[in-house]
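[1] build me a model from this:
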Amino acid sequence: MNTPTRDLDRPLAPPRVPERRTTAPVLAPAVLAAVLGLWGLTRHSSMWRDESVTYQVSHRTLGELLALLGRIDAVHGLYYLLMHGVFALWDGGLVALRLPSVPATALAAAGVGALGSRLAGPRAGVLSGVLFALFPATQQYAQEGRSYALVTAGVVWATYLFVRGIDSAARGWWAGYGALLAVVCWVHEFAALVLLAHAVTLRLLGVPWRRWGWAAAGVLVAVAPLAVVGARQAGRQLGWLGRPSPAMWLAFLAVSALGLLLSRVPPLADRTVTALALPLLTVPPGLLITVSLLRPWYVDRYVLYALTGLALLAGLALDRLPAHVGKAAVCLLALALLPASLAVRTPESREDDVVAVARTVRKLSRPGDGVLFLPSRRREWLLSYPALYARLDDVALARSPAASRTLQGTELPPDTIRSRLLAVPRVIALTDPDGRPLDPFPREEVKRRTLREYFEECGRVRVWGAQVVVYVRRPDAGSAARAEGCRGER
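    Below you'll find the model as predicted:
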């Protein structure tokens, strides 16, 4: 039997619940996400090193910023340009740094609500969006001066346009889908992994691929220049990553298993729900963590948007319960997640606290002291405090970050670092906490060896994720003179 050619362009509309005109699925999650995002936004006046990168890079001149992106961090280029504009309009410190992520998260939660409503009705939409807003990871990145909330919002709404495109003969949905996703991929190129999830959805639903294929091809063409530049920078950009740890695998498998379990709830046997939500939850992180066995690229926040799938599955499952039971379940879940919600608003929820490091250096240092970063990438701890940094002598620095078109500057050869270090009587060393692996590079080894052989430790202050150590040059005299040197510090 021959199929008419015109049928190839006709979308196979998945079954869905007829929509009732209500704004609750969009507004309720958005308001909740915004309130949660503003709650404790400054995290007790703390900032971690990735946010410090955003802060100091976004404060460079436009020329310096573009020069940097030609060498490293092009994957975050569009976000840095956005934040450059934010700080040009209002240099509001930590609040300005994080504030764009709050409406982005609210927009993402609204999109999850819109998706749930489209798939299963307004009540399911409200529940899905509210659950998404309550996830601790959602709240964490709503208060982060990085791009992940913006990427999540873009992917969620692109997925909404994807669903509308499947359900409509109009081509405008696919045009919007391709345009939005192309922009989102320029904010962070790993957003492109959602294309694979959508491809799996189309395959499971048996929907024709033609219009989606054109839109997806447009996205890939649009993001290709960034992908080429990003591939060249990958060694410098992602060289710090190791292969996925057992804990990462367990977390991925546990979340995937939970999603699979929710998809097996009898009322969710509707293939449209599972065909959309389950690939969205599992395919992007699953592919990235698997590829990372060969090329370590996996960090869960790079695919934060995958939690949309879990929120949809959980929200639609709760929608099948009686209304009062569903509301009670959401309230109980919010209470159960409250400790985690509080935890993500503390400095300890991140790897370090740049503000605490700078405060400690200001307290312990004197103008003209030498400062040494072990390893060199910890220079980031002071770069967001240029006045404090300028009063110290960075003994290992060859060229500043702006001059070298790098994030943390370049350093002198090992022999020069040694001679410069021996010329200063007092050094403030910024190091990782005890027990962290030591970089084996010659520059780092000569720093440690020179401090050990020619300097005496006179004070050590541990702050979250870092240590600030005061060293004084040992006199040529014996042990009594060395003791006198440290007594002067007290």
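[2] CA only for contacts and neighbour counts going forward, please
    OK.
[3] the stretch 351-490 of the chain: helices as residue ranges?
    For the stretch 351-490 of the chain, the helices defined by DSSP state H, counting those that start in this stretch occupy 354-364, 380-383, 386-390, 401-404, 414-422, 442-454, 479-487.
[4] of the ones you listed, flag the one that's most buried.
    Highest mean neighbour count of the helices of the stretch 351-490 of the chain: helix 380-383, a mean of 24 (counted as mean count of other C-alpha atoms under 10 Å).
[5] neighbouring contacts of that one?
    49, 52-53, 56, 354-355, 357-358, 388-389, 407-408 (C-alpha atoms under 8 Å, 6 or more residues apart in numbering).
[6] tell me which stretches of the stretch 51-200 of the chain form helices.
    62-69, 77-89, 93-98, 101-120, 122-134, 136-142, 148-166, 172-187, 194-205.
[7] any idea which of these gets closest to Val26?
    Each of these was scored for nearness to Val26 using C-alpha to C-alpha, and the closest is helix 101-120 (4.3 Å).
[8] now do that closest one: which elements does it pack against?
    helix 24-38, helix 122-134, helix 136-142, helix 148-166, helix 307-319 (3 or more C-alpha pairs under 8 Å, 6 or more residues apart in numbering; DSSP states H and E).
[9] and that helix, which residues are buried?
    Residues 101-120 are the ones in helix 101-120 that count as buried (16 or more other C-alpha atoms under 10 Å).
[10] same thing with stretch 289-307?
    Buried residues in stretch 289-307 (16+ other C-alpha under 10 Å): 289-290, 292, 295-300, 302-307.
[11] repeat that for stretch 368-386.
    Buried-residue list, stretch 368-386, by 16+ other C-alpha under 10 Å: 369-376, 378-385.
[12] and those residues, which is closest to Thr42?
    Of all the buried residues of stretch 368-386, Ser384 has the smallest distance to Thr42: 15.8 Å, by C-alpha to C-alpha.
[13] one more, so I can put them side by side:
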Amino acid sequence: MDRIVATARRSPPFTYRGFDVIATPDTLQRKPHFSRLRSVQLAPIYVGFVGFLVSFAASWVPSLWRDEAATAYVANHTTSELFTIVGQIDAVFGLYYWLMHEWLSVVGTNPLTLRFLSAVAVGVGAAAVTATGTRLYRTSFGIVAGLLFAILPRMTTMGIEARSYALCAAMAAVLGWLTVVLSDRARALTAVFYFLVGTFAVYLHMYAVLVVGTLWLSGMFLARTKKSRIWLSFASAGVFAATIPLLLLAKNQAGAQISWINSSPLRMMYQAVVEQYFPYKTVVRFTTPDQEWVRVVATVLAVVAWLLIAVVVVRGWKQYRRLLIFSLPSVVLPTTLVLAYSLAVSPVYTPKYLIATVPAFAILLACALFSLRRTWVQATAVVLLVGLIVPIYIAQRQPNAKFVIDDYSFIAETVDHNAREGDGILFDSSPGDPIESGRNAISGYPQAFSKTLDMAEVTGPARLTTPWSPQLSFNQIHQVVEQTPRIWLVTTPQRDNNANADYAAELTQLGFREVSRFAGPTHIVLLWSR
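    As a prediction, this is how the structure comes out:
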């Protein structure tokens, strides 16, 4: 007996959820040191702050593009007008538009304020991933997972995007943490928070409902008691029930919402492997020549990451069982289901729509790094990953990194620096399709146009039929044009080379002549005067 006691006293402590657990003859006593406890509590905060800074840095530099202009346009309506718009299109962004409406009403509209909440969301998501990794394995693992979440190209590009994707990823990360908490200890209050966060995530982006399902599946395997499984099942069922109205409304709007998705099967497979977590651009359908080198870097990065993950799945199942049970379903199942539906029924897959799977992917990639047994191999893998991420990060923050066709910042700066009080402004190539019009610059940069009169602005119910700013035809504003001495005309090279282009021809007939021109990446800003 004395030998058994002596052996127990000599047994080293082991780590459980970030704490030292010491074996004694009678029981296992969990005795966290104060410094260790403090590091466990503060680690998510530190990592979350780093995550915020990574996305916030230079977030105001890239020009807004049409989807972000839609956010600004809808959010700057009254609440009743906002919901009139989303009742016809973009219902899946309704909650986000309302949040942005409240935010912009306080801070005003510009690229920094439009994107600020997305950068904050990346910080929240990084903190939640850190807390989840710490609880599943240990503090150092949680820190690595949280940092990976913050620097993954999918998050650094969505962190400077004025859309709901980063917020959705943050809520999915928090939901993952709540899944682990609820699996360890069943509490009604935790289940209530799980329901609220899960519902919030789905209303931020509908595809998050798939991650709610996979987290429930992981929770069933991770749960320590039957009571935990019951609470998790009730909370998940509540999320599904609460989001049925959104799913039905989105189904009715699917024609206008996702009709543009037309990727080939081979293209979708490439997107799933590379662009879902390692995007080299914001816009899915268009790639400019100067983005090709970034595509190569992103492809190499994806290959390295997936090879590392393959190693841990094959060799590390026993050691990292809980981590893999948590992360693999949320990475594999949603992607497989959406791809299968796209191939068999109708295209619905685009990489950023599965943003809610990023927290699980970050944990899976951290697991892959920890599975490397030699320190120098781990260090090499980290340097390689970071070295490939940095050029993508820099490319994301160039002035025309998002969508060079929508060079709204050039239009806004030109007008802001050269316009006089009372000048009029017109935008070519509309009213045919407001999505393609340069007038969307007014939505994202309203202060730059404060000195000008938007002569073709639509008022009344007609402006509530689209998330992009529509405009009147020239015939409807003919009288206003005649009374304005100087008019700025925003057009494109194609229309500028056409002497019969609508606005140029009409202005010439009214006695105007071109006196200045400013050429940007894809738009030309002309000053016409009598």
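[14] related to what we said a few turns ago, the helices of the stretch 351-490 of structure 1: which one's closest to Ala149 of structure 1?
    Judged by C-alpha to C-alpha, the one of those that comes nearest to Ala149 of structure 1 is helix 354-364, at 21.6 Å.
[15] can you give me the end-to-end span of stretch 140-147 of structure 1?
    12 Å (C-alpha to C-alpha, to the nearest Å).
[16] one more: stretch 153-163 of structure 2?
    16 Å.
[17] residue contacts, the alignment partner in structure 1 of Ser55 of structure 2?
    Residue pairing (TM-score structural alignment): Ser55 of structure 2 is matched to Gly37 of structure 1. Gly37 of structure 1 makes contacts with 102, 105, 139, 142-143, as judged by C-alpha under 8 Å, 6+ apart.
[18] assumed Pro399 of structure 2 was part of a strand.
    No. Using DSSP: H, G, I helix; E, B strand; the rest coil, the assignment for Pro399 of structure 2 is coil, not a strand.
[19] can you count the residues close to the nearest residue to Leu426 of structure 2 once chain neighbours are set aside?
    Leaving aside its sequence neighbours, Leu426 of structure 2 sits nearest to Leu489 (C-alpha to C-alpha, 6 or more residues apart in numbering; 4.9 Å). Neighbours of Leu489 of structure 2 under the rule other C-alpha atoms under 10 Å: 21.
[20] equivalent analysis for Val424 of structure 1, please.
    Counted with other C-alpha under 10 Å, residues neighbouring Val424 of structure 1 total 16.
[21] and Ala150 of structure 2, by the same measure?
    So Ala150 of structure 2, with other C-alpha under 10 Å, has 32 neighbours.
[22] give the aligned equivalent of it in structure 1.
    Ala150 of structure 2 maps onto Ala133 in structure 1, by TM-score structural alignment.
[23] just checking, that match touches Ala110?
    No. At 9.2 Å, Ala133 of structure 1 does not count as touching Ala110 under the criterion of C-alpha atoms under 8 Å.
[24] who touches both of the two?
    In contact with both Ala133 of structure 1 and Ala110: 29-30, using C-alpha under 8 Å, 6+ apart.
[25] before we move on, back to that, please identify the most buried of the helices and strands packed on helix 101-120 of structure 1.
    Most buried of those by mean neighbour count (mean count of other C-alpha under 10 Å) is helix 122-134; its value is a mean of 28.
[26] after superposition, how close is that helix to structure 2?
    The superposed helix 122-134 of structure 1 is, by mean C-alpha distance after the TM-score superposition for structure 1, a mean 1.2 Å from where its aligned residues fall in structure 2.
[27] ok, residues contacting that helix?
    Counting by C-alpha under 8 Å, 6+ apart, 19-20, 22, 24-26, 28-30, 32-33, 36, 105-106, 109-118, 138-139, 307-308, 311-316, 318-319, 330, 334, 337 sit against helix 122-134 of structure 1.
[28] now with 6 Å, please.
    By C-alpha atoms under 6 Å, 6 or more residues apart in numbering, the residues outside helix 122-134 of structure 1 that reach it are 25, 29, 33, 109, 112-114, 116-117, 311-312, 315-316, 319.
[29] repeat that for stretch 345-363 of structure 1.
    43, 46-48, 381, 464-465.
[30] got it, and stretch 356-369 of structure 2?
    So stretch 356-369 of structure 2 is in contact with 145, 148-149, 169, 172-173, 208, 308-309, 312, 327, 330-331, going by C-alpha under 6 Å, 6+ apart.
[31] so it aligns onto which residues of structure 1?
    Taking TM-score structural alignment, stretch 356-369 of structure 2 hits residues 305-318 over in structure 1.
[32] tell me the buried residues in stretch 274-290 of structure 1?
    274-286, 288-290.
[33] how far apart are the host helix or strand of Val377 of structure 2 and its match in structure 1?
    In the assignment (DSSP states H and E), Val377 of structure 2 maps to helix 375-396. On superposition with structure 1, the mean distance recorded for helix 375-396 of structure 2 (mean C-alpha distance after the TM-score superposition for structure 1) is 3.4 Å.
[34] tell me the angle of that helix relative to helix 358-371?
    Interaxial angle of helix 375-396 of structure 2 relative to helix 358-371 (axes from the mean of the first three to the mean of the last three C-alpha atoms, to 10 degrees): 150 degrees.
[35] after the lengthiest helix in structure 1, which helix or strand is next?
    The longest helix of structure 1 (DSSP state H) is helix 210-238. Next helix or strand after helix 210-238 of structure 1 toward the C-terminus (DSSP H and E): helix 246-263.
[36] that next one: what's the following helix or strand?
    Remark: after helix 246-263 of structure 1, the chain's next helix or strand is helix 271-291, criterion DSSP H and E.
[37] just to revisit the earlier point, so which of the contacts of Gly37 of structure 1 is the closest to Arg164 of structure 1?
    Nearest to Arg164 of structure 1 out of the contacts of Gly37 of structure 1 is Thr105 (C-alpha to C-alpha; 21.7 Å).
[38] the alignment partner in structure 2 of the closest one and Trp98 of structure 2, how far apart?
    Here Thr105 of structure 1 is matched to Val122 in structure 2, going by TM-score structural alignment. Counting by C-alpha to C-alpha, the gap from Val122 of structure 2 to Trp98 of structure 2 is 20 Å.
[39] for Ser218 of structure 2, which non-adjacent residue is spatially closest?
    Per C-alpha to C-alpha, 6+ apart, closest to Ser218 of structure 2 is Phe326, 5.2 Å.
[40] how far away is the counterpart of the one you found in structure 1 from Ser263 of structure 1?
    Under the alignment defined by TM-score structural alignment, Phe326 of structure 2 corresponds to Leu276 in structure 1. Distance check for Leu276 of structure 1 against Ser263 of structure 1: by C-alpha to C-alpha, it reads 11 Å.
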